[in-house]
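Participant: Okay, predicted coordinates and the sequence, questions at the end:
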Amino acid sequence: MNPYLTSFRAIVFREALRFLQQRERFAAALIRPLLWLLVFAAGFRAALGLSIIPPYQTYITYEVYIVPGLCGMVMLFNGMQSSLSLVYDREMGSMKLLLTSPLPRWWLLFCKLAGATAISVAQVYAFLAITAAFGTVVPPLGYLMVLPALIVAGLMLGSLGLLLSGIVRQLENFAGIMNFVIFPMFFLSSALYPLWKMAESSEILYAICSVNPFTHAVELIRFALYGQLNAPALAWTLLASIVFMALAIYSYNPGRTGMARRG
């Protein structure tokens, strides 16, 4: 078999096997968004009235609005969790061994990214199934239409995780970096409230939210769930994916990280 396909299958299978062995990771990935959906949304429902905004054709409840943002939350946390495992593998030596293979480094990193994205997509569908059981449903066709959007968003957030894993060299420092990235990206986005509400309170925060890649990933998912394509969100998400992946490949350059000397 082609060595590229062999390595792809082996790395993706290893990522899936690791995930299946970490049941707590799967539970934690679902508990966070479900807490927002079932607890916080009940309190915010009265405070945050929502007008008719695309892609919605009528007034919606707050729970319906935040489902795409919570899907993004699942993918964001999984992307960071996967990057944490990369830092761990690098300290334990398995990542160094992988990167010494004759295959191009960019291909090996892409295989890790593909495995992380597949896990993210599976987690999102599990979350959507639970939300449907609690009565927060989307159009039936949306569950199929959202798949490409989830893949693109997962690649973007996974690439960001790869970049962080290439920059942060010590496992004990990574948790702080994760929080520094995750929470600003999540709260300064359209995941929990529409951008027009942010514009009413602060034009500066609105500008920050508008350029936040996570905002565009959420909007891409939101429109796809209702069978629509948000072309600007798709373009920005793809652009962010390319930039993050290019920087991640550069950060794993042995001449930059000193990884080859430490190996």
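Facilitator: The structure has been received and is ready for your questions.

Participant: drop to CA atoms for contacts and neighbour counts, all remaining ones
Facilitator: OK.

Participant: and residue 231, how many residues sit next to it?
Facilitator: 12 (other CA atoms under 10 Å).

Participant: sorry, that was for residue 209
Facilitator: Neighbour number of residue 209 under other CA under 10 Å is 24.

Participant: And residue 141, by the same measure?
Facilitator: Applying other CA under 10 Å, we find 12 residues neighbouring residue 141.

Participant: this is the comparison structure:
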Amino acid sequence: MTVAFIALRAIVTRELLRFVRQRGRFIAALVRPLVWLLVFAAGFRAALGLSITPPYQTYITYETYIVPGLCGMILLFNGMQSSLSLVYDREMGSIRLLLTSPLPRWWLLTCRLIASTLISIVQAYVFLAIAAAFGIAMPVAGYLFVFPALVVAGLMLGALGLLLSSVVRQLENFAGVMNFVIFPMFFLSSALYPLWKMAESSVLLRDICAANPFTYAVELIRFALYAQFNGAALLWTLLAGFVFMALALWGYDPAKGMLRQRG
């Protein structure tokens, strides 16, 4: 157990130091949601009227509605960024060196997952602080309740990143894979508009959004920001996380997964 936690501390410290040194990564992670919050939301405000819907107790502005979705965007993009770094480390050989250590492979990958999730949570809280500075504040209790929701959502999306890193063979192919994963997951969800609004234009698109695991991650964050519990969102987010992690571990198994096929 001591050796396992030493490995956890070492991997988390390495990822945190890498993140601190890459200031552009931190700025880019905040610019994307802030552009949506301060620019696009201003244009969509008049076009997308929102009625009272749980967890909200009154009418809300469009900016208030999309804040949980933009927190999910930060977790999603950071999970993909972590996946990109794994592909890079594999090409450089460092990830293979890590996986040859005597510790179980699942624990080493879990350590990477925990490290990327912690970085995502820091970025999400910085974004929430900036949003509050612009007058888009949540209930005080929500900032505490949202922490476990961010942990669960971050682990699920980080596990998806691990899965992608086990599938992508070359660094050059990663951008295309990200475009086929990130944008459909983000836009076909409840991050930017509620499902009932989507159903007004297309029931099929509403059903696709309802089947998207990212939708449940966003709703888990949304309810937590208002100190409310969404059991269905938690269940489906955890289930998706377990499935993604199991597939990622299979992909990194040299005897069964994608690493063997590359050899």
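Facilitator: Great, that's in hand. Fair warning: this is a prediction, and the values are worked out from it, not measured in the lab.

Participant: which residue lines up with residue 74 of the first structure in the second structure?
Facilitator: In the second structure, the residue paired with residue 74 of the first structure is residue 74, using TM-score structural alignment.

Participant: I'd say that match and residue 33 touch.
Facilitator: Yes - with contact defined as CA atoms under 8 Å, residue 74 of the second structure and residue 33 form a contacting pair (7.2 Å).

Participant: before we move on, back to that, show the contacting residues for the match of residue 74 of the first structure.
Facilitator: Counting by CA atoms under 8 Å, 6 or more residues apart in numbering, residue 74 of the second structure makes contact with 29, 30, 33, 120, 123, 124.

Participant: Which one (most neighbours) among those?
Facilitator: Neighbour max across the contacts of residue 74 of the second structure (other CA under 10 Å) = residue 120, 30 neighbours.

Participant: got the residue ranges for the helices in the first structure?
Facilitator: For the first structure, applying DSSP state H gives helices covering 3-21, 23-35, 41-47, 62-92, 94-99, 105-133, 142-167, 171-187, 195-201, 203-211, 213-225, 231-251, 254-257, 259-262.

Participant: I'd like those as CSV, with distance to residue 56 of the first structure appended.
Facilitator: Putting those into CSV (distance: least, CA to CA, whole Å) gives the following:
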stretch, distance to residue 56 of the first structure
helix 3-21, 35
helix 23-35, 21
helix 41-47, 17
helix 62-92, 9
helix 94-99, 45
helix 105-133, 18
helix 142-167, 13
helix 171-187, 22
helix 195-201, 15
helix 203-211, 20
helix 213-225, 9
helix 231-251, 16
helix 254-257, 47
helix 259-262, 49
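
Participant: Verify the contact between residue 45 of the first structure and residue 65 for me.
Facilitator: No - the pair residue 45 of the first structure / residue 65 is not scored as a contact, 10.3 Å apart, by CA under 8 Å.

Participant: which of these two has more neighbours?
Facilitator: For residue 45 of the first structure versus residue 65, neighbours defined as other CA under 10 Å are more numerous around residue 65 (20 against 13).

Participant: Would you quantify the distance from the counterpart of that one in the second structure to residue 245 of the second structure?
Facilitator: Aligned counterpart of residue 65 of the first structure in the second structure: residue 65 (TM-score structural alignment). Counting by CA to CA, to the nearest Å, the gap between residue 65 of the second structure and residue 245 of the second structure amounts to 30 Å.

Participant: for residue 9 of the second structure, same thing?
Facilitator: 21 Å.

Participant: more neighbours, these two?
Facilitator: residue 245 (25 against 13).

Participant: Residue 165 of the second structure -> the first structure?
Facilitator: Checking TM-score structural alignment: residue 165 of the second structure goes with residue 165.

Participant: Which residues are in contact with that match?
Facilitator: Counted by CA under 8 Å, 6+ apart, residue 165 of the first structure has contacts 83, 84, 86, 87.

Participant: do that again at 6 Å, thanks
Facilitator: Contacts for residue 165 of the first structure (CA atoms under 6 Å, 6 or more residues apart in numbering) come out as 83, 87.

Participant: Equivalent analysis for residue 104 of the first structure, please.
Facilitator: Residue 104 of the first structure neighbours (CA under 6 Å, 6+ apart): none.

Participant: how near is it to residue 89 of the first structure?
Facilitator: 19 Å.

Participant: now residue 14 of the first structure
Facilitator: Counting by CA to CA - residue 14 of the first structure and residue 89 of the first structure are separated by 12 Å.

Participant: Same question for residue 68 of the first structure.
Facilitator: Counting by CA to CA - residue 68 of the first structure and residue 89 of the first structure are separated by 32 Å.
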